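Participant: whatever this is, show me its structure:
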Amino acid sequence: MRRISQGKHQALRRTGMQTLRAAVALPFLIAGAVKLVGLSGMVSLFHEIGLGQWFRYMTGGLEVVGGVLVFTRRWVLGALILCCVAAGAIVTHVTKIGGSPVPATILLAMSVALAAIGIRRYVREAEGHC
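Facilitator: As a prediction, the model looks like this:
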């Protein structure tokens, strides 16, 4: 078995992280934009949820802000925001609107993985500076 050089290993890790960030952020950015634009399907969905249209704007805003943050230096904060949004979507599917919570569950798992990677990095850095 051939060993990967240190430089190639770092390049693969960097590419993997960029891919995970994009895979987490893009669905939320699209969903957030759809909510903020106010497509009729979203308006009626949030009417069915029963919390008012302000909740649609808040949810869409959180999705967009979290999705954008995932591409910045504050990517861990973005991932944590998206974890909360995905968890809320799962609860809403199960308790209010029906439908499959599987897509939201997959997004939650990916968001948790991204946040965990970031938190682990912060902990390692903090331990190294003590």
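Participant: going forward, measure contacts between C-alpha atoms and count neighbours the same way
Facilitator: Fine.
Participant: can you pull the buried residues of stretch 91-104?
Facilitator: His93, Pro101, Ala104 (16 or more other CA atoms under 10 Å).
Participant: now do the contacts for Tyr119.
Facilitator: You called it Tyr, but residue 119 is Ile. Counting by CA atoms under 8 Å, 6 or more residues apart in numbering, Ile119 touches Val76.
Participant: three-state assignment of it?
Facilitator: With DSSP: H, G, I helix; E, B strand; the rest coil as the basis, Ile119 sits in helix.
Participant: most centrally placed residue in this structure?
Facilitator: Leu82 (3.6 Å; CA atoms, centre = their mean).
Participant: by contact count, what packs against the helix or strand hosting that one?
Facilitator: Assessed by DSSP states H and E, Leu82 sits inside helix 75-92. Packing contacts for helix 75-92, counted by 3 or more CA pairs under 8 Å, 6 or more residues apart in numbering; DSSP states H and E, involve helix 53-69, helix 102-128.
Participant: now the second one, please; I'll put the structures next to each other:
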Amino acid sequence: MSESARSGPAMSNGMKVGNVLLWALQVLLAAFMVYSGWSLFGDQFVGKFDKIGFGQWLRYVTGVLEIAGGLGLLVPRLCGLAALGVVGVMVGAVATEVVILGDPPAAVLPGTVVVLTAVVAWFRRDTVKALLQAFGK
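Facilitator: Here you go, the predicted model:
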């Protein structure tokens, strides 16, 4: 269903409620991602990124990606693509916690974010298709 069909007068009450709930989820995820990304610029994650072994530059890049993904979740045209980006970053976080750091319980939070942002990406897939079509012209 196109974006105009979802926001037009023919939108059913169920679709309206679903859209509101999805936006609420996006706002919560955005707040979390911006907070999480911003916290990576502090000193509390230096030791963790030292253990990862790629250098502190990865901490800064990850922070920027998390903030950008969080802000993108709030932009209607970009929210689907931003959700896909957040999924990618958080899959990396899960893999890092489990494989490199050997701390599976620490992967629960990023794993939860993966699932929630994958839901957003699925329900906002029309926005991704629209962007791809716009760039394909």
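Participant: that older thread, want to throw the buried residues of stretch 91-104 of structure 1 into TSV with distance to Lys35 of structure 1?
Facilitator: TSV is the format used below for those (distance: CA to CA, whole Å):
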residue	distance to Lys35 of structure 1
His93	16
Pro101	18
Ala104	16
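Participant: out of those residues, which is nearest to Gly61 of structure 1?
Facilitator: Ala104 (17.0 Å; CA to CA).
Participant: how about the alignment partner in structure 2 of the residue nearest to the centre of structure 1, nearest residue that isn't a chain neighbour?
Facilitator: Here Leu82 of structure 1 is matched to Val86 in structure 2, going by TM-score structural alignment. Closest residue to Val86 of structure 2 apart from its sequence neighbours, by CA to CA, 6 or more residues apart in numbering: Gly69 at 5.6 Å.
Participant: that neighbour - how many residues pack around it?
Facilitator: 26 (other CA atoms under 10 Å).
Participant: counterpart of it in structure 1?
Facilitator: Aligned by TM-score structural alignment, Gly69 of structure 2 pairs with Gly66 of structure 1.
Participant: show me the contacts for that match.
Facilitator: Here Gly66 of structure 1 is in contact with Ala25, Phe28, Leu77, Gly78, Ala79, Leu80, Ile81, Leu82 (CA under 8 Å, 6+ apart).
Participant: give me that answer again for 6 Å
Facilitator: For Gly66 of structure 1, the contacting residues are Gly78, Ile81, Leu82, by CA atoms under 6 Å, 6 or more residues apart in numbering.
Participant: which stretch of helix or strand covers the aligned partner of His47 of structure 1 in structure 2?
Facilitator: Under the alignment by TM-score structural alignment, His47 of structure 1 pairs with Asp50 in structure 2. Assessed by DSSP H and E, Asp50 of structure 2 sits inside helix 46-52.
Participant: the helix ranked longest in structure 2 vs helix 79-95, what angle?
Facilitator: Looking across structure 2 with DSSP state H, the single longest helix is helix 13-39. With axes from the mean of the first three to the mean of the last three CA atoms, to 10 degrees defining the directions, helix 13-39 of structure 2 sits at 50 degrees from helix 79-95.
Participant: helix 13-39 of structure 2 against structure 1, how far on average?
Facilitator: Compared with structure 1 after fitting, helix 13-39 of structure 2 deviates on average by 1.7 Å (mean CA distance after the TM-score superposition for structure 1).
Participant: who does that helix touch, helix- and strand-wise?
Facilitator: Counting contacts by 3 or more CA pairs under 6 Å, 6 or more residues apart in numbering; DSSP states H and E, helix 13-39 of structure 2 packs against helix 57-72.
Participant: mean per-residue distance, the helix it packs on to structure 1?
Facilitator: Looks like 0.3 Å for helix 57-72 of structure 2 (mean CA distance after the TM-score superposition for structure 1).
Participant: thinking again about what came up before, how far away is the match of Leu82 of structure 1 from Gly55 of structure 2?
Facilitator: 21 Å (CA to CA, to the nearest Å).
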